[in-house]
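# sequence and predicted model, in that order:
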Amino acid sequence: MTSSHAAKDKFYEDLHALLATVLNEDKLIVLGDFNARVGTDHAAWQGVLGTHGLGSCNDNGLLLLRACAEHRLLLTNTFFRLPMWEEATSMHPRSRRWQLLNYVLVRRRDRQDVLVTKAIRDADGWTDHRLVISQMRLRLQPRRRPQ
């Protein structure tokens, strides 16, 4: 196992452990540059991957899809029909093809709270990735304090 494989395994091990600590009734929003291409096979990943994925799936994409399936999360970026410049988050340096690598994840039951998730072109920053924004309508319930 190479060090990059070990680092990926450790990352997903830590992610699984962290997600397991979040109470089921809590809202959960995960944002990240997963360096994962999840592809377009929404039939195989029903409830996780929407009909507007991009490109092909890579090993990191498979790891992310499995983690989402296990924790009942969905990739909000793939549920909205958008122009390419609002869907893709990065351009591959050699192929010059746009790809989707950065994601906003929510619980499946909270899908209706997400109004849109998209990449924006003109955000300032020292990165080759586009900023991803997600507009949501959150209905939060105050927690009751134990008496």
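That came through fine. Numbering: from 1, shown residues only.

# contacts and neighbour counts: CA atoms only from here.
Will do.

# for the residue most central in space within the chain, give its distance to Gln112.
In the chain, the residue lying closest to the centroid (CA atoms, centre = their mean) is Tyr103, at 2.9 Å. Using CA to CA, to the nearest Å, Tyr103 is found at 17 Å from Gln112.

# try this one side by side with the last:
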Amino acid sequence: MGDFNGRVGERRTPWTKHLGPHSDHRTPCNYNGNHVLELCAEHDLFITNTFFQHRACQIYTWYRWNNIMVSSQIDFILTRTRMRITITDSRAIPNAGLDTDHRPIITTLTTKKERKPKKHKRQ
């Protein structure tokens, strides 16, 4: 996870496995965005916060400090593709009281409960 300063743009054919349909469609993919997508393809990763549909304020992770109308999605959480079934949600938190122009991203996942070994009764 981190501030990649990459705009990945809308979903395109070679990146459908790594880039979800709910990315920032307003801005085209930039140089850093191409590097993020190539990193995902090379290491079998996907961008979690582009696979879940949310309001715009929960998609955009950066905004200009003096004009909140200028915003984009440049912070991502990357996860291995085999873990996709455990991720249940991923979104930016719009009103976090932090002293930064970036919004934190929260990803929710499920985990398996560990089975306790059965105790065998002695006979």
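Looks like it came in fine. If you're wondering where the values come from, they're calculated on a predicted model, not measured in any experiment.

# and the TM-score between these chains?
TM-score for the superposed chains, counting by TM-score structural alignment, normalised by the length of structure 2: 0.81, backed by 111 aligned residues with a CA RMSD of 2.0 Å.

# follow-up on the earlier one: which residues touch the residue nearest to the centre of structure 1?
By CA atoms under 8 Å, 6 or more residues apart in numbering, Tyr103 of structure 1 lies in contact with Val30, Leu31, Gly32, Asp33, Phe34, Leu75, Thr76, Asn77, Val132.

# and for Ser71 of structure 2?
Neighbour list for Ser71 of structure 2: Tyr60, Thr61, Trp62, Tyr63, Arg64 [criterion: CA under 8 Å, 6+ apart].

# format these as JSON lines; extra columns: secondary structure and distance to Ile93 of structure 2.
Listed next are these as JSON lines, based on DSSP: H, G, I helix; E, B strand; the rest coil; distance: CA to CA, whole Å:
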{"residue": "Tyr60", "secondary structure": "coil", "distance to Ile93 of structure 2": "9"}
{"residue": "Thr61", "secondary structure": "coil", "distance to Ile93 of structure 2": "8"}
{"residue": "Trp62", "secondary structure": "strand", "distance to Ile93 of structure 2": "11"}
{"residue": "Tyr63", "secondary structure": "strand", "distance to Ile93 of structure 2": "12"}
{"residue": "Arg64", "secondary structure": "strand", "distance to Ile93 of structure 2": "16"}
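
# please pick the buried ones from these.
Neighbour-count burial (16 or more other CA atoms under 10 Å) applied to the contacts of Ser71 of structure 2 gives Tyr60, Thr61, Trp62, Tyr63.

# turn these into JSON lines, including distance to His54 of structure 2.
Output for those, formatted as JSON lines (distance: CA to CA, whole Å):
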{"residue": "Tyr60", "distance to His54 of structure 2": "10"}
{"residue": "Thr61", "distance to His54 of structure 2": "12"}
{"residue": "Trp62", "distance to His54 of structure 2": "16"}
{"residue": "Tyr63", "distance to His54 of structure 2": "17"}
